[in-house]
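Q: any chance you could fold what I've pasted below:
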Amino acid sequence: MGETRWLDEREARAWRGLIGVQQRLLAVLERELVQDVGLSGAEYTLLVPLSEARGGVLRARDLGRLVGWERSRVSHQVTRMAKRGLVVREECGEDARGSMVRLTDTGWSSIVAAAPAHVAAVRRYFVSVLTDAELDVIGPALERVLDRLPGIDE
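A: So this is what the prediction gives:
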């Protein structure tokens, strides 16, 4: 193994900035979700793709891939959400080993109530502090980083 190539000042500043923004922004957004509509960030994370899915239903495995979570995390979170009446778990007709997650009316009402305030908070804390030129750079740059990362099940 070769000698470690440490981050230079510019690289370290960008890296620390990304970590700091990720941690603080997600904490602020979660706190506001809980205060506004009583949803945790994890609940919102799963409700979004379910609300966008045809019929409000996704295979649990696909839901995990969409949000970048491991199977066990999805399973535990879906169990908690089912207890709150936000989702129901159903058998997968195509594969007896798989399960489907379906958005309930309560889950739909919750995401509809949460989305406007959440989008406003994202706009207030993230979008509005960046210029159009910065948004044009940061979006594609972060997509390139995501494309380089291995998937959860790789």
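Q: from here on, contacts and neighbour counts on C-alpha atoms
A: Noted.
Q: residue nearest the middle of this protein, spatially speaking?
A: By CA atoms, centre = their mean, the chain has its centre lying nearest to residue 45, at 4.2 Å.
Q: ok, residues contacting the helix or strand hosting it?
A: Per DSSP states H and E: residue 45 is located in helix 41-52. Residues outside helix 41-52 that contact it (CA atoms under 8 Å, 6 or more residues apart in numbering): 26, 29-30, 33-34, 56-58, 63, 66-67, 77, 81, 101-103, 107-108, 111.
Q: now the helices for this structure?
A: Secondary structure of the chain, counting by DSSP state H: helices at 9-37, 41-52, 60-67, 71-83, 105-125, 132-148.
Q: please identify the buried residues of the third one?
A: Buried positions in helix 60-67, judged by neighbour count with 16 or more other CA atoms under 10 Å: 60-61, 63-64.
Q: that helix - contacts with which helices or strands?
A: The helices and strands touching helix 60-67, judged by 3 or more CA pairs under 8 Å, 6 or more residues apart in numbering; DSSP states H and E, are helix 41-52, helix 71-83, strand 99-103.
Q: for the comparison step, fold the sequence that follows:
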Amino acid sequence: MNQPRDALAPRELRAWMAFLAAGHLIDHEIERQLKREGGLSHAEFEVLVGLSLAEGNRLRMTDLARVVMVSKSRLTYQVTQLERAGLVRRTGNETDRRSVWAELTDEGAQVLAKVRPGHRRVVRETLIEVLAPEEIDVLGDALGRVADRLRER
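A: Below is the predicted model of the structure:
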């Protein structure tokens, strides 16, 4: 049986399958830790982190969608959940009525501070401690190139 010309070679398939498995398993561990320690999903955590890094802890929703790399509709859902929990508030812009801003509340900052140490621990245990320092550099460089290429699209 002939392989399609675009079929992955065994080493390429091995790398792809390892990438998928590691990504899913790490994400699962992070999700469990965030739910247990703060009642957050991984996506909600990323929104809170994005806001915490912004000037004044606030961003326009369109800018926040770019920062957390999700669609505007997905972000709207996440921000709605966070707003209901009192962790984020949405405000309008008086000079531009089309702009909607998301802002981290004090309670949101407290929840983020509570879950961050556990998040760092999970990242360390599931990824950083498994790799040699030079492997971390190679992984960072390689995945950085992949992300750059996809951002150009």
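Q: for the residue nearest to the centre of structure 1, give its distance to residue 26 of structure 1.
A: 11 Å (CA to CA, to the nearest Å).
Q: please name the residues that touch residue 59 of structure 2.
A: Neighbouring residues of residue 59 of structure 2 by CA under 8 Å, 6+ apart: 51, 101-103.
Q: ok, the residues you listed in structure 1: which stay?
A: Among the contacts of residue 59 of structure 2, the contacts conserved in structure 1 (both residues aligned by TM-score structural alignment, their matches' CA atoms under 8 Å) are 51, 101-103.
Q: residue 145 of structure 2: which of these is nearest?
A: residue 51 (25.3 Å; CA to CA).
Q: setting aside sequence neighbours, what's the nearest residue to that closest one?
A: Nearest residue to residue 51 of structure 2 in three dimensions, chain neighbours excluded: residue 57, at 4.9 Å (CA to CA, 6 or more residues apart in numbering).
Q: give me the buried subset of the contacts of residue 59 of structure 2.
A: Here, 16+ other CA under 10 Å leaves 51, 101-103 buried among the contacts of residue 59 of structure 2.
Q: can you put those residues in CSV and add distance to residue 146 of structure 2?
A: Below are these laid out as CSV (distance: CA to CA, whole Å):
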residue, distance to residue 146 of structure 2
51, 25
101, 30
102, 29
103, 31
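Q: wait, which of these is closest to residue 143 of structure 2?
A: residue 51 (24.0 Å).
Q: which residue in structure 1 lines up with that closest one?
A: By TM-score structural alignment, residue 51 of structure 2 lines up with residue 50 in structure 1.
Q: distance check, its match against residue 65 of structure 1.
A: 13 Å.
Q: just residue 95 of structure 1 next, same as before
A: For residue 95 of structure 1, the distance to residue 65 of structure 1 - CA to CA - is 18 Å.
Q: and residue 20 of structure 1, by the same measure?
A: 25 Å.
Q: equivalent analysis for residue 18 of structure 1, please.
A: On the measure of CA to CA, residue 18 of structure 1 and residue 65 of structure 1 end up 23 Å apart.
Q: same question for residue 6 of structure 1.
A: Using CA to CA, residue 6 of structure 1 is found at 32 Å from residue 65 of structure 1.
Q: so what's residue 72 of structure 2 closest to, chain neighbours aside?
A: Counting by CA to CA, 6+ apart, residue 72 of structure 2 lies nearest to residue 65, which is 5.8 Å off, once chain neighbours are set aside.
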